[in-house]
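**Q** Quick one: sequence plus predicted model below, questions after.
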Amino acid sequence: MKALIQRVTQASVTVDNHTIGQIGPGLLALIGVEKEDGDAQIEKMLHKLLNYRIFSDDNGKMNLGLEASGGELLLVSQFTLVADTAKGLRPGFSQGASPEHGRTIFDRLLDAARQRLPATQSGQFGADMQIALVNDGPVTFMLEV
């Protein structure tokens, strides 16, 4: 599982001109599910999403995780994150999860996140989504588990 995370002052996801998820200060996480992902990857990724220290403490140092900072979380599935781009000019998706497996793993990650942060927002799996965000910093990291 991979996640491209961005510290944001605000972010939203729109489907068919309707905003379906929106957060204030917090974390936008684009999630790519691989075919071998399961419970262990869900647990590790959720731990990283909630605790990766990219938010400023009282001294302006990146020492706080999302939970400690009081920020919000927006999860968006993005299968293109698992693309193999090492060779050629066309991405390969041989490591990507099937749509069924990807949806199951993403939904389980979302459910687990909502148990810890009830206000967690999300995109719509498999939909054509438009993402709007204001990257704070900019601060962007790729997480892999």
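**A** Ah, there it is. Numbering: from 1, shown residues only.

**Q** from here on, contacts and neighbour counts on C-alpha atoms
**A** Noted.

**Q** next structured bit after the helix or strand harbouring L28?
**A** Assignment of secondary structure by DSSP states H and E places L28 within strand 26-32. Following strand 26-32 in sequence order, the next helix or strand is helix 39-51 (DSSP H and E).

**Q** ok, structure two:
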Amino acid sequence: MFYKGFNKNLQGYNNYQFSVGETYSTDNNDTWLWFHYTKYVSSTIIYFDKDIRICEVEPVGKTSFFKDSTDGYKKGYYTTNKLKITRELSKSEIFDSLYKEKCRYYLVQKLNPPINILIRYKSKIRGSSYCSKIIQRADLRSEEKKLVIPKCWHKYI
């Protein structure tokens, strides 16, 4: 399974418009300029600030792999000259994928998941960057924040 990230309008790089169910191709010979996709949801999220939409994709043309350390895990990314957008992942599927990939950073820092998802991550939420992000969230009640952050942080709520 492979993934491609989009902005809230299902647009990619340079606002290139995509649609679920469609196949896209390019005649460009430069493999870096082909359609980018990843093997991991967490590798896709790093390229977007918020309102990300992620789709499952299927490379149906030539492919190339680029080893990249941008994601912090050196998972890299792929490109293809022909890409089919298979289906869009729901927010719940994105959260589940990040949980399986043990990637709490992007979940907490970029996606603002609901409290039930944060509770699943409770034992993994440690450190100032995670806790301060949760404390700053206006959509969570004080009691909810206390459910997911360590007790030593409760005094900052």
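**A** That came in fine, so what should we check first? Here the structure is a predicted model, which is why all the values come from computation and not from measurement.

**Q** so what number do they get for TM-score?
**A** TM-score for the superposed chains, counting by TM-score structural alignment, normalised by the length of the first structure: 0.23, backed by 67 aligned residues with a CA RMSD of 5.5 Å.

**Q** and the strand holding L28 of the first structure, what does it pack onto?
**A** With contacts taken as 3 or more CA pairs under 8 Å, 6 or more residues apart in numbering; DSSP states H and E, strand 26-32 of the first structure sits against strand 2-15, strand 72-77.

**Q** so what secondary structure elements neighbour the helix or strand that the longest one is followed by?
**A** Past strand 2-15 of the first structure, heading to the C-terminal end, the next element that is a helix or strand (DSSP H and E) is strand 18-23. Contact analysis of strand 18-23 of the first structure by 3+ CA pairs under 8 Å, 6+ apart lists strand 2-15, strand 72-77, strand 121-122 as its packing neighbours.

**Q** picking up where we left off before, and the helices and strands packed on strand 26-32 of the first structure, which is most packed in?
**A** Burial of these is given as mean neighbour count (mean count of other CA atoms under 10 Å); strand 72-77 ranks first at a mean of 26.

**Q** And the next helix or strand after that one, what's buried?
**A** Next helix or strand after strand 72-77 of the first structure toward the C-terminus (DSSP H and E): helix 99-116. By neighbour count with 16 or more other CA atoms under 10 Å, helix 99-116 of the first structure contains the buried residues H101, G102, R103, T104, I105, F106, R108, L109, L110, A112, A113.

**Q** would a markdown table of the helices and strands packed on strand 26-32 of the first structure with distance to L64 of the first structure be doable?
**A** Putting these into a markdown table (distance: least, CA to CA, whole Å) gives the following:
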| stretch | distance to L64 of the first structure |
| --- | --- |
| strand 2-15 | 12 |
| strand 72-77 | 13 |
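
**Q** Those: which one's closest to A132 of the first structure?
**A** Among these, strand 2-15 comes nearest to A132 of the first structure, with 5.3 Å by CA to CA.

**Q** relative orientation of that closest one and strand 26-32 in degrees?
**A** 110 degrees (axes from the mean of the first three to the mean of the last three CA atoms, to 10 degrees).

**Q** Does anything pack onto strand 2-15 of the first structure? Which helices or strands?
**A** Applying 3+ CA pairs under 8 Å, 6+ apart, one finds that strand 2-15 of the first structure makes contact with strand 18-23, strand 26-32, strand 130-144.

**Q** quick one, which of the ones you listed is packed in tightest?
**A** strand 26-32 (a mean of 26).

**Q** what's the angle between that strand and helix 39-51?
**A** Computed by the same axes, to 10 degrees, the angle separating strand 26-32 of the first structure from helix 39-51 equals 160 degrees.

**Q** so strand 26-32 of the first structure versus helix 99-116, what angle?
**A** Put simply, strand 26-32 of the first structure runs at 160 degrees to helix 99-116, going by the same axes, to 10 degrees.

**Q** Taking strand 130-144 as reference, get the angle to strand 26-32 of the first structure.
**A** 70 degrees.

**Q** any idea how far I42 of the first structure is from L49 of the first structure?
**A** For L49 of the first structure, the distance to I42 of the first structure (CA to CA, to the nearest Å) stands at 10 Å.

**Q** swap in V13 of the first structure?
**A** For V13 of the first structure, the distance to I42 of the first structure - CA to CA - is 22 Å.
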